[in-house]
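Asks: what shape does this take:
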Amino acid sequence: MRILSLDIHCFRNIRKASVDTDARSVMLVGENGQGKTNFLEALYVLCYGTSFRTPNLREAVSHDGRGFSVKADFVDDSGNHHEIQVKHVQGKRSIFIDRKEIYDRKELIYTIPCIVFCHDDIEFVRGEPEARRRFFDQTMSMYNPLFFDDSRRYRNILRQRNAALKEGRLSLVPIYDFQLARYGMSIQKARKAAVKEFNDIFPRMYRDVSGTDLEISVEYQPSWKMAENAEDAEEILSRALERDVRMQTTCSGVHRDKFIVKDADRPFSQTGSTGQLRLASLILRMAQAGFFFGKTGKEPVLLIDDVLLELDVTRRGRFLSHIEDYSQAFFTFLPEEKYFSSLEDEKMLSYTVEGGAFR
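Replies: Below is the predicted model of the structure:
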């Protein structure tokens, strides 16, 4: 898998750019605010149909533009050439693969597997439970379309159940409970298995890169911890109906599950320094890439946005040695930043980025 070229129009400060990306490693070098992260964001939009910086794609449109367009030519693992394009015009997103419009973002997600490393990833360690749920759901959805479908259906039913609670349409609640319990238990079972496998990778990676013997791992705490099957979950929902009506929301279910990054038996967010938490967030992404490769045998595209600045020289070298299994990687650097000579080979392209232009 390799992205051969990228065409960007009216995306943030990138008014118009056609960039050759036919290399295993692509370096984007420039001062802050020149367009390096915007370039990575445009790539991410092509891979997911969404942004890793904002839930509202309208924010990515250039100030004086009505919409944006991002297009890439890429070659798949079989050597076949394809074109992918995402447009956002007047509030509407359109997705095209080989010039054929697709209407389900799911088709886009499985076209170019992509993992982004960015500063906000620290929230996976120190932030709210929702951030960690989002991380693990993305990790699992990358290789498991059934999990993606179950998660989508669960969220849809949850919205309907919450609306029924608020509007007093309680006769519908048992119908929603039946569906919510079945999709929810499928998600809970998949999450439990995934975390067990993830912990075969993540703790070792943390020890290797940090050079310490800290036992960092992930603990999964399901909301329906006493439920062994869908019938048990349905019973839990039924017993909690009075509370849910009072709160006007569904207070239990996989949307309330917790994933806790732990140092031995304590939350790492309480014991780790800011530097340690940032390192743990980087290694969560490393483990995500390794987990995906182990599940599919496919190497993802990596988008690495300035995060190497946070590592000293030794840890940076260890980090790079652990992310060798990628099909293509895009790195951003400041002009004065020193990056490893191992990245400077015949398979590397380097661009100076200034004012949304690439040279």
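Asks: from here on, just use CA atoms for contacts and neighbour counts.
Replies: Fine.
Asks: contacts for stretch 328-345, please.
Replies: Stretch 328-345 is contacted from outside by 1-3, 23-32, 36-37, 40, 300-306, 309, 317, using C-alpha atoms under 8 Å, 6 or more residues apart in numbering.
Asks: same check on stretch 291-310?
Replies: 1-2, 37, 40, 112-119, 139, 142-143, 198, 201, 275, 278-279, 282, 289, 316, 325-334, 337.
Asks: next, the distance between the ends of it.
Replies: 24 Å (C-alpha to C-alpha, to the nearest Å).
Asks: ok, for D98, nearest residue in space, not its chain neighbours?
Replies: Spatial nearest neighbour of D98, excluding adjacent residues (C-alpha to C-alpha, 6 or more residues apart in numbering): E83 at 4.8 Å.
Asks: want to put them side by side, so please do this one too:
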Amino acid sequence: MNLLRLHAENFRNIPLAAVGLEADSVFLLGANGQGKSNLLEAAGLVTAARSFRTTETRPLIRQNQPQGRVFFKVRHEHRGETEITLTLASGAKQIEVDGEKITRLADFIGQFPTVVFSAEDIQLLRGSPGLRRRALDLTLAATDPDYFKALSRYTRALRDRNKLLKDEAPTASRRPFERLLAEEAVKLIAARSQGVKQLSASLVECYSELCGVDESPALQYKVDCQAATTEDFLKTLEQQQRRDEAMGSTQKGPHRDDLAFKLKGRSARDFASDGQQRGLVVALRLAQLRYFQSRTGLAPVVLADDVLGELDPVRRAGFWRAVGPDLQVIATGTEPPVGDARQWKIIHVEGGAFDEAKGEA
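Replies: Okay, the predicted model is just below:
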């Protein structure tokens, strides 16, 4: 897939912009705070209508405006040239593909894949389990509609059970939600186990290409509740019943799963150097890119948000080797790109305005 054009209206600090992205390599160049990352964030919405920087919609809409809008024109392997419009309003999103409204997110998510590389990705290793779960869920949901449905159903059932727990409702009133919770939990656990296994295998290859060394990297799925069947999970809920009632929430389940990064058999969070940690999270995004390719047959667009400046020359060269020459790359930075063979289209960014007139690098 290639992004050909992007229009943004009342998005972040961008009042109105129409940017040509038809080149294979596009570099958004400008000082910090001018709108480079905002445009990249807008581009990333084409995959799941969700930002890689926030879970909220309101911050995406320009201040004092009721709504924002992003328009995409893409060249797609299966659909040909396709137009997508995403309208953002507080608490609501509307998606149209070639003029047809999309009523279910499951019918849209992952159809137009992008993979974002950001300096903030380091928090996938150093941050909370919730960040890692969200990244894993987005990766799996983007290639498997059934996973997305199971996750949505699990989330609703969990919310309903937790409300009953907080309200101290009778045990019998929780039973229907617990069975639904258990049915979907088993699906999520199985899919996450298989998905992490595939990502970890690819992580090994990507880390070697990126860093040029063999340090036995691994991604480990830390399942909170082992449950092969619905009855297994229901038994766990029964065992946890008193604790759940005391806490007013469900204490065991996929909503408490985690991922662990390993290097040389040890916790990368505790023992890896800063350079090794950054190499691991970049390798994970590369593994995600290859996962998308293998599962969908589509070529994701690479969105690199000021990440190359975080890499040393060896890892920067390895990054371009791992990405390869065939994928479209849209990158940002405060200095022009150096040290790679790409012919860049440079777009200068200042104050939410985008100047394409200054040519290539």
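Asks: and the TM-score between them?
Replies: Between these two chains, after superposing, the TM-score reads 0.94 (TM-score structural alignment, normalised by the length of structure 1); 354 aligned residues with a C-alpha RMSD of 1.7 Å.
Asks: can you pull the contacts of the residue nearest to D98 of structure 1?
Replies: By C-alpha under 8 Å, 6+ apart, the neighbours of E83 of structure 1 are 71-74, 97-99.
Asks: same thing but 7 Å
Replies: 72-74, 97-98 (C-alpha atoms under 7 Å, 6 or more residues apart in numbering).
Asks: try A185 of structure 2
Replies: 154, 253-254.
Asks: if we use 10 Å, what do you get?
Replies: 150-151, 153-155, 179, 191, 225-230, 233, 253-255 (C-alpha atoms under 10 Å, 6 or more residues apart in numbering).
Asks: still on that earlier bit, show me which of the contacts of stretch 328-345 of structure 1 are buried.
Replies: Among the contacts of stretch 328-345 of structure 1, the ones that count as buried by 16 or more other C-alpha atoms under 10 Å are 1-3, 23-31, 36-37, 40, 300-306, 317.
Asks: strands - which of those land there?
Replies: Using DSSP state E, the subset of these located in strands is 2-3, 25-29, 301-305.
Asks: which pair in these spans the largest distance?
Replies: Across those, the longest distance by C-alpha to C-alpha is 20.6 Å; it joins R2 and V29.
Asks: quick revisit: drop anything exposed from the contacts of E83 of structure 1.
Replies: Judged by 16+ other C-alpha under 10 Å, buried ones among those: 72-74, 97.
Asks: how would you label the residue of structure 1 most remote from its centre: helix, strand or coil?
Replies: Computed with C-alpha atoms, centre = their mean, the residue of structure 1 farthest from its C-alpha average is S171, at 37.7 Å. Classification of S171 of structure 1 using DSSP: H, G, I helix; E, B strand; the rest coil returns helix.
Asks: for it, give me its contacts.
Replies: Taking C-alpha under 10 Å, 6+ apart, one finds 164-165 in contact with S171 of structure 1.
Asks: equivalent analysis for Q111 of structure 2, please.
Replies: By C-alpha under 10 Å, 6+ apart, Q111 of structure 2 lies in contact with 1, 46-48, 76, 78-79, 142-143, 296, 298, 300.
Asks: any idea how far R2 of structure 1 is from N80 of structure 1?
Replies: The gap separating R2 of structure 1 from N80 of structure 1 is 11 Å, by C-alpha to C-alpha.
Asks: between those two, what contacts are shared?
Replies: Common contacts of R2 of structure 1 and N80 (C-alpha under 10 Å, 6+ apart): F74.
Asks: what's the closest of the contacts of E83 of structure 1 to T212 of structure 1?
Replies: Using C-alpha to C-alpha, the contacts of E83 of structure 1 come closest to T212 of structure 1 at F74, 40.0 Å.
Asks: didn't the closest one look like it was pressed against C47?
Replies: No. Contact criterion C-alpha atoms under 10 Å: F74 of structure 1 and C47 do not qualify, at 11.5 Å.
Asks: give me the common contacts of these two.
Replies: With contacts defined as C-alpha under 10 Å, 6+ apart, the residues shared by F74 of structure 1 and C47 are 84, 112.
Asks: about what we covered before: PyMOL command for the buried members of the contacts of stretch 291-310 of structure 1?
Replies: Of the contacts of stretch 291-310 of structure 1, the buried ones go into a single PyMOL selection, burial set by 16+ other C-alpha under 10 Å:
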select buried, resi 1+2+37+40+112+113+114+115+116+117+118+139+142+143+198+201+278+279+282+289+316+326+327+328+329+330+331+332+333+334
